[in-house]
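# Make a model of this:
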Amino acid sequence: MTERARYASDPQRSRGREFGVEASSARGPRSVFQRDRDRIIHSIAFRRLRHKTQVFVAPDGDHYRVRLTHSLEVAQIGRVIARALGLDEDLTEALCLAHDIGHPPFGHAGEDALQAALADHGGFCHNANTLRVLMRLESPYVEHDGLNLTWDMLEGLAKHNGPVTDAPWALAELDAAFPLDLGSHASLEAQVAAISDDIAYDNHDIDDGLRAGFLTLDHLLELPSLAEQWYAIEARFPGGQRDRLLRELVRGQIGRMVNDVLDETRARIAASGVASAGEVRAAGQTLCGFSAQMRGEERRLKQFMYARLYLHPDQVAVAGVARDVVARLFAAFADNPALLPPGWQQRLPSGNPGRARVIADYIAGMTDRFAIETFARLTGETPEGLRNV
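As a prediction, this is how the structure comes out:
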């Protein structure tokens, strides 16, 4: 086991939980971060990720990624980086597994629809909704709402992409109840989770795009960095099967990015002189990241993926249908709250913005297929064009 670095998060020094330590109910010899991870894995919200969009909406094929498989892949990359840097692997894994729990059905299309529906009521943000789900909505315990995760876990989810200067309403409410020091940087474990997310979807979306036929090898060769790797792979494996060579390309690209992050992060840590998790938060900069060269390559890859995959005409058409489904679901529940399940009707405040936010909570928790089934039941219509692979 790698020795814990001085700048790593230490479960023995956690800032605790919103609703107390719960030592009397501890089950087994686990650290507080291990318990956080296990609470995520056993949650209903985590299980629902198996039927939520990653890139392709409700895909028919079994081999396409969904939010659940993406989160598992992020966690694998995150643990590798955390171990190499001497960080807490359990906290890193928990952050990786939980980072997408707040996504509504149909991915960013669903988020856009809820943002529009809540435009006069504070808006909708999937990252803030992750905290709302984990701290208030997912409630398996008798004593309190939420999963009662550690401060370190919640802080990492709130600001894994950096300090939060303008918190959306959901995050602001939670921060008022259990302050998360939103103005500082997060732990290195949270920073690793963020970069692992980028590495995973940058490369695994290539794999899914190739499988779906939205991307081709000729498209990939438009990027000099990928072309260089491809020609090297062809030289190493002359006569190799095309599909296997392409998977080698994706694996190699992940390895390049991980090694770059390790080299760059070690250099930044050394230059900053941080010697504790507190100093990481006070460093005034993100310490985990790509080198300047890799950052440029990754930026060009993202631009390429938007042009070739995410904004492909077929994808745009599907996103339009998905937004319409979510928008009409929200309108139906807002016009007639009796359509909500009884438990959700009981949660409804008498007026807005609370009323609209509870309706959004219900819709955001839906899987793709449950949203489609609910839409068909309420409207008598089967939405067409919600699958493009």
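# For the rest of this, base every contact and every neighbour count on C-alpha atoms.
Will do.
# Report how many residues lie close to the nearest residue to residue 122 once chain neighbours are set aside.
Using Cα to Cα, 6 or more residues apart in numbering and skipping the chain neighbours, the partner closest in space to residue 122 is residue 169 (5.9 Å). Per other Cα atoms under 10 Å, the neighbour tally for residue 169 reads 16.
# Compute the number of surrounding residues for residue 253.
The tally of other residues near residue 253 (other Cα under 10 Å) stands at 17.
# same thing with the one 5 residues further on?
For residue 258, the number of neighbouring residues by other Cα under 10 Å comes to 21.
# Likewise for residue 103?
Here the number of neighbours of residue 103 (other Cα under 10 Å) works out to 26.
# again, but for residue 180
21.
# What of residue 48?
17.
# who's in contact with the closest residue to it other than its chain neighbours?
Once flanking residues are discounted, residue 48 sits nearest to residue 367: 6.2 Å by Cα to Cα, 6+ apart. By Cα atoms under 8 Å, 6 or more residues apart in numbering, the residues touching residue 367 are 48, 49, 51, 52, 104, 105.
# For the comparison step, fold the sequence that follows:
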Amino acid sequence: MRAPYAADADAHGGREFGAATAAGPGETRGPRSDFQRDRDRIIHSMSFRRLKSKTQVFIAPEGDHYRTRLTHSIEVAQVGRVLARALGLDEDLTEALCLAHDLGHPPFGHAGEAALSEAMARHGGFCHNAQALRTVMRLESPYPEHDGLNLTWDLLEGLAKHNGPVAAPNWALAQLDEAYPLSLGTWPSLEAQIAAVSDDIAYDNHDIDDGLRAGFLDLDDLLELDFLAQQWRAVEKRFPNAPRDRQLRELIRDQIGLMVNDVLDHSRANANDFGSVAQIRDAGRQIAGFSPAVAQHERALKAFMYKRLYYHPEQVSAAERARDVIARLFAAYSQDHRLMPEEWQGRLPATEPGRSRVIADFIAGMSDRFAIQACEAIYGERPMGLSNV
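Predicted structure coming up:
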């Protein structure tokens, strides 16, 4: 059943450049809603395909089973669809938001973002969330009539502020908001709020899986967290003779299930008094998310993961080398634009800050592998020590 506060694909906020691009006289491209078209445009974009070679936790992993930004985004979408369907929200808009939320990440994940932020410090800085909007609104341009993917206002609004209102947008988001206002001061739809918490659920738990696989985490580490220890005892009781690796995967599934059910219960209770998506946006507070008790557990889990995995000495060492790759690429392109492909040379403004911003666009779109290859081509040596798994 469709909830009264769900986004409506038949009554969305429009598109920056009018209707969806026509297929041609007498032609159709299938019986899809506008939110389904948004989702499909994202899936078919080059930016989405490049996520297969962008860092999630481990930089340029050699193993086949570690997550990348692409597999993470697919997993976020799976969680988001479940939540949206159970809450009576628009499943297609939720899925599209989940699939698009990381399109602005540069190579090497947060290490690459830190390097670009430093390189762009005098030119307005760099923010991966704003870059995701810049990617779908200006850079990814397969259509003859306009720049960008021309996604619905509802999708763009959700991407811009899925973590809540934006009081001080950086230059990229401010420019886009000026061209196509996204009501940055209000909360977004419940679909966007669900996409945000789905991201938390996916990476909180799947990063544990990857950390265990890499040997950077072990069970004794995890059992320092009381709420995980309690679930582990329940797993051992249910499956006393199962191999340890299967028990650990069951623990992660249980943790995901606990979080999903908590979000459903808490969000339903919060949304009971709302009768439209407009009321959700005007509520002045977050409606969909964890209960206070689970939110406290989730914050403790994040703090644990930063201490034991994200800031693990081997991770820090690899991140430093990754930042060096990005810094060297930015310096090289700034000094000699002829090192960039001709298509990108033609986009470069003659003056700053626009010139550096286009260079950042080019680097941000790179995969890990392409960035490594580009650095090797320019400097004559392959960056070493980037992959630690």
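# Kindly provide the TM-score of these chains.
In this superposition the chains share a TM-score of 0.98, using TM-score structural alignment, normalised by the length of structure 1; 385 aligned residues with a Cα RMSD of 0.7 Å.
# before we move on, the earlier item: pick out whichever of the contacts of residue 367 of structure 1 sits closest to residue 304 of structure 1.
Proximity of those to residue 304 of structure 1 was ranked by Cα to Cα; the top entry is residue 52 with 24.1 Å.
# how close does the corresponding residue of structure 1 for residue 170 of structure 2 get to residue 233 of structure 1?
Structural alignment (TM-score structural alignment) places residue 170 of structure 2 against residue 168 in structure 1. Distance from residue 168 of structure 1 to residue 233 of structure 1, counting by Cα to Cα, to the nearest Å: 46 Å.
# Would you map the helices across the stretch 1-150 of structure 1?
32-41, 44-48, 67-85, 89-98, 107-117, 126-132 (DSSP state H, counting those that start in this stretch).
# And the fifth one, what's buried?
Of all the residues in helix 107-117 of structure 1, those buried under the rule 16 or more other Cα atoms under 10 Å are 107, 108, 109, 110, 111, 112, 113, 114, 115, 117.
# Please work out which residues of structure 2 line up with it.
Residue span in structure 2 matched to helix 107-117 of structure 1, by TM-score structural alignment: 109-119.
# likewise the shortest one?
Helix 44-48 of structure 1 lines up with residues 46-50 of structure 2 when matched by TM-score structural alignment.
# which ones are touching the spatially most central residue of structure 1?
Closest to where the C-alpha atoms of structure 1 average out (Cα atoms, centre = their mean) is residue 100, at 2.9 Å. Residue 100 of structure 1 sits next to 67, 71, 126, 127, 130 when contact means Cα under 8 Å, 6+ apart.
# got it, and residue 329 of structure 2?
Neighbour list for residue 329 of structure 2: 363, 371, 374, 375 [criterion: Cα under 8 Å, 6+ apart].
# Just the closest of those to residue 218 of structure 2, please.
The shortest approach to residue 218 of structure 2 among the contacts of residue 329 of structure 2 belongs to residue 371, at 32.0 Å (Cα to Cα).
# Return the set of buried residues in the helix or strand hosting the closest one.
Assigned by DSSP states H and E, residue 371 of structure 2 falls within helix 368-379. Neighbour-count burial for helix 368-379 of structure 2, with 16+ other Cα under 10 Å as criterion, is recorded at 368, 370, 371, 372, 374, 375.
# Could you report the distance from the second one to residue 340 of structure 2?
When Cα to Cα is applied, the distance between residue 370 of structure 2 and residue 340 of structure 2 equals 13 Å.
# The first one now?
To residue 340 of structure 2, residue 368 of structure 2 is 17 Å away according to Cα to Cα.
# go on, the fourth one?
Plainly put, residue 372 of structure 2 is 15 Å away from residue 340 of structure 2 if you go by Cα to Cα.
# cool, and the last one?
Here the distance between residue 375 of structure 2 and residue 340 of structure 2 works out to 12 Å (Cα to Cα).
# for the third one, same thing?
For residue 371 of structure 2, the distance to residue 340 of structure 2 (Cα to Cα) stands at 12 Å.
# Same question for the fifth one.
The gap separating residue 374 of structure 2 from residue 340 of structure 2 is 10 Å, by Cα to Cα.
# Touching both of the two, which residues are there?
Overlap of the contact sets of residue 374 of structure 2 and residue 340 (by Cα under 8 Å, 6+ apart) is empty.
# mean shift between stretch 250-259 of structure 1 and structure 2?
Averaged over the aligned pairs, stretch 250-259 of structure 1 sits 0.2 Å from structure 2 after superposition, using mean Cα distance after the TM-score superposition for structure 1.
# In structure 2, which residues correspond to that stretch?
Stretch 250-259 of structure 1 maps onto residues 252-261 of structure 2, going by TM-score structural alignment.
# Then stretch 144-155 of structure 1?
Using TM-score structural alignment, stretch 144-155 of structure 1 pairs with 146-157 in structure 2.
# Distance from the chain centre to that stretch, please.
The chain centroid and the centroid of stretch 146-157 of structure 2 are separated by 17 Å under Cα atoms, centre = their mean, to the nearest Å.
# what's near enough to touch residue 262 of structure 2?
Contacts of residue 262 of structure 2 (Cα under 8 Å, 6+ apart): 290, 291, 294.
# Residue 207 of structure 1 pairs with which position in structure 2?
In structure 2, residue 207 of structure 1 lines up with residue 209, judged by TM-score structural alignment.
# Now do the helix or strand containing its match against helix 69-87: the angle between them, please.
Using DSSP H and E, residue 209 of structure 2 sits in helix 190-214. For helix 190-214 of structure 2 against helix 69-87, the angle by axes from the mean of the first three to the mean of the last three Cα atoms, to 10 degrees is 130 degrees.
# Chain neighbours aside, what residue packs nearest to residue 5 of structure 2?
Nearest in space to residue 5 of structure 2, with sequence neighbours left out and distances taken as Cα to Cα, 6+ apart, is residue 276 at 3.9 Å.
# ok, now which ones touch that neighbour?
Counting by Cα under 8 Å, 6+ apart, residue 276 of structure 2 touches 4, 5, 6.
# Please report how far it lies from residue 188 of structure 2.
Computed as Cα to Cα, the residue 276 of structure 2 to residue 188 of structure 2 distance reads 12 Å.
# Also residue 319 of structure 2?
Look at residue 319 of structure 2 and residue 188 of structure 2: by Cα to Cα, they are 33 Å apart.
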